[in-house]
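Asker: return atomic coordinates for the entry below.
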Amino acid sequence: MIITGDDPKYIAFFKARLLRYFLGIEVSYTSDGFYISQEKYIQDLLTRVALGDERTIETPMEINVRLRATDGDPLPDPTRYRHLGRSLVYLAVTRPDISYPVHILSQFMSAPTSVHYSHLLRVLRYVRGTISRRLFFPSSSSLQLQTYSDATWASDPSDRESLSDYCVFLGGSLIAWKTKKQIADSRSSVEAEL
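Answerer: Take a look at the predicted model:
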């Protein structure tokens, strides 16, 4: 028996085997493409954190915040900060909007302070308010790659190093993004963006 691509048995067979949930990442399909999100992962994380209020915040981090290792009092037990920080790093897999603040806050994992922790809770409140955000990958997307990058110049107040970030689109779909400290010191903003 030969089964063709438009045969109802063929369609039912493959629909039953489509990826729906894997390692905390949810996948949903439409006729226009598919979505990936981590809504259940966020709900589980917020349940574990138990913030104690229902406030949400419009942005994950205040503009022009310059955090230093010496800001605030050291946390008596940094275990909770590290756990939440690692959870947010994993959440950034599907949430490019928190990539930058998570990068900044991850730098203080070894010795977090009360100020760093309050900023971490701000990111969690932002995520709670934007829990349904997801990435969309349209089936009609072109195969053209577009890359955008940006850099700061000596923006880290502790070591004066620059930050670089980039995002890569395949057609209209965001497929990769990253924020990181630059390895070399830049002497100008032009060098920082190279």
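Asker: CA atoms for contacts and neighbours, from now on please.
Answerer: Noted.
Asker: all the helices of this protein, in order from the start?
Answerer: Remark: helices assigned in the chain by DSSP state H are 8-15, 39-49, 79-91, 99-106, 114-129, 189-192.
Asker: what about stretch 58-76, distance to the chain center?
Answerer: Taking C-alpha atoms, centre = their mean, to the nearest Å, the mean C-alpha location of stretch 58-76 is offset from the chain mean by 18 Å.
Asker: now the end-to-end length of that stretch.
Answerer: Terminal residues of stretch 58-76 are spaced 30 Å apart (C-alpha to C-alpha, to the nearest Å).
Asker: identify the residues contacting that stretch?
Answerer: With contacts defined as C-alpha atoms under 8 Å, 6 or more residues apart in numbering, stretch 58-76 is touched by 97-98, 101, 108, 111-116, 119, 122-127, 129, 155-158.
Asker: can you put the helices of the chain in TSV and add distance to residue 168 and mean neighbour count?
Answerer: Converted to TSV, the helices of the chain look like this (distance: least, C-alpha to C-alpha, whole Å; neighbours: other C-alpha atoms under 10 Å):
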stretch	distance to residue 168	mean neighbour count
helix 8-15	29	11
helix 39-49	23	15
helix 79-91	18	18
helix 99-106	14	21
helix 114-129	23	20
helix 189-192	19	14
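Asker: how about this one, so we can line them up?
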Amino acid sequence: MIITGDDSEYIAFVKARLRDQFLMTDLGPLRYFLGIEVSSTYDGFYISQEKYIQDLLARAALGDEHTVETPMELNVKLQLTDGDPLPDLTRYRHLVGSLVYLAVTRPDISYSVHILSQFVFAPTTVHYSHLLRVLRYLRGRITRRLFFPRSSSLQLQCYSDATWASDPSDRRSLSAYCVFLGGSLIAWKTKNRQRFLVRVLRLSCVLWLC
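Answerer: Down below sits the predicted model:
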């Protein structure tokens, strides 16, 4: 259980009452939880998954030390028929699943992971090569973190964008959004959408902020 707040006396009271009812241990300030690292400073909080990335790269065993500047090449349009089917699907699925969890703190790979996750049921050699590119990108950007400042406004801002019927398999649009609370990025997502749903999303964001 994680207890948060700025009233230290009340937090101590809650902990004492919980210890009366349950067998529990006070582990102190939150620093590491389910692969997510939390660092507290005077200015705010940093959230990262550096150790998780290191473990992921070790499991991937890339076999080289190359890094790349972007998680995916510009204007790539992957399709189901690209390349030859992989003889073993387990490795691809395992790595993509790990990247899905990593995207909890790494919005910079959200788009790439969304694209690659569409092929987990029948990945090919081409899909796998693009998966390795994401891992090489992470190797060169392993220390990137999310920052949540202590002094920040509570103004909510939402940004969204979309392609136009860009998916070569079903001609759906690809939409993405991110939400900021003051200077803190609190939510983001990339997803295939029907065109009219993208318009609804944009209109909802505008109305919400008005």
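Asker: report the TM-score for the pair.
Answerer: With the length set by TM-score structural alignment, normalised by the length of structure 1, the two chains reach a TM-score of 0.88; 181 aligned residues with a C-alpha RMSD of 2.2 Å.
Asker: circling back to that earlier point, and the helices of structure 1: which comes nearest residue 149 of structure 1?
Answerer: If you check each of the helices of structure 1 against residue 149 of structure 1 by C-alpha to C-alpha, helix 189-192 wins as the nearest, at 10.9 Å.
Asker: show the contacting residues for the spatially most central residue of structure 1.
Answerer: For structure 1, the residue nearest the mean C-alpha position is residue 92 (2.0 Å; C-alpha atoms, centre = their mean). For residue 92 of structure 1, the contact set (C-alpha under 8 Å, 6+ apart) comprises 98, 99, 102.
Asker: can you rerun that using 10 Å?
Answerer: Going by C-alpha atoms under 10 Å, 6 or more residues apart in numbering, residue 92 of structure 1 touches 38, 86, 98, 99, 100, 102, 103, 177, 178.
Asker: residue 86 of structure 1 and residue 108 of structure 1, how far apart?
Answerer: When residue 86 of structure 1 is compared with residue 108 of structure 1 (using C-alpha to C-alpha), they lie 12 Å apart.
Asker: again with residue 180 of structure 1
Answerer: For residue 180 of structure 1, the distance to residue 108 of structure 1 - C-alpha to C-alpha - is 14 Å.
Asker: what do you get for residue 39 of structure 1?
Answerer: 26 Å.
Asker: give me the element the residue lying farthest from the centre of structure 2 is part of.
Answerer: Within structure 2, the residue lying farthest from the chain centre (C-alpha atoms, centre = their mean) is residue 20, at 37.9 Å. Element membership for residue 20 of structure 2 (DSSP states H and E) is helix 8-21.
Asker: picking that back up, counterpart of the residue nearest to the centre of structure 1 in structure 2?
Answerer: Under the alignment (TM-score structural alignment), residue 92 of structure 1 pairs with residue 103 of structure 2.
Asker: kindly report the same for residue 34 of structure 1.
Answerer: Per TM-score structural alignment, residue 34 of structure 1 is aligned with residue 45.
Asker: give me the neighbour count for the spatially closest residue to that match that is not a sequence neighbour.
Answerer: Closest residue to residue 45 of structure 2 apart from its sequence neighbours, by C-alpha to C-alpha, 6 or more residues apart in numbering: residue 148 at 5.1 Å. By the criterion of other C-alpha atoms under 10 Å, residue 148 of structure 2 has 19 neighbours.
Asker: next: residue 162 of structure 1.
Answerer: Residue 162 of structure 1 has 23 nearby residues by other C-alpha under 10 Å.
Asker: you'd agree it is up against residue 194?
Answerer: No. Counting by C-alpha atoms under 10 Å, residue 162 of structure 1 stays clear of residue 194, with 11.4 Å between them.
Asker: mutual contacts of these two, please.
Answerer: Common neighbours of residue 162 of structure 1 and residue 194 (C-alpha under 10 Å, 6+ apart) are 151, 186.
Asker: wait, residue 145 of structure 2 sits on residue 47?
Answerer: Yes. Counting by C-alpha under 10 Å, residue 145 of structure 2 does reach residue 47; the two are 5.6 Å apart.
Asker: skipping adjacent residues, who's closest to the residue of structure 2 sitting at the aligned position of residue 166 of structure 1 in space?
Answerer: Aligned by TM-score structural alignment, residue 166 of structure 1 pairs with residue 177 of structure 2. Once flanking residues are discounted, residue 177 of structure 2 sits nearest to residue 160: 4.1 Å by C-alpha to C-alpha, 6+ apart.
Asker: relative to residue 136 of structure 1, how far out is the residue mapped onto that neighbour from structure 1?
Answerer: Alignment note (TM-score structural alignment): residue 160 of structure 2 maps to residue 149 of structure 1. In this view, residue 149 of structure 1 and residue 136 of structure 1 are 21 Å apart by C-alpha to C-alpha.
Asker: among these two, which residue is more densely surrounded?
Answerer: residue 136 (18 against 14).
Asker: what's the counterpart of the more buried one in structure 2?
Answerer: So, by TM-score structural alignment, residue 136 of structure 1 is matched to residue 147.
Asker: again with residue 22 of structure 1
Answerer: So residue 22 of structure 1 corresponds to residue 33, using TM-score structural alignment.
Asker: give me the number of residues near that match?
Answerer: Residue 33 of structure 2 has 10 nearby residues by other C-alpha under 10 Å.
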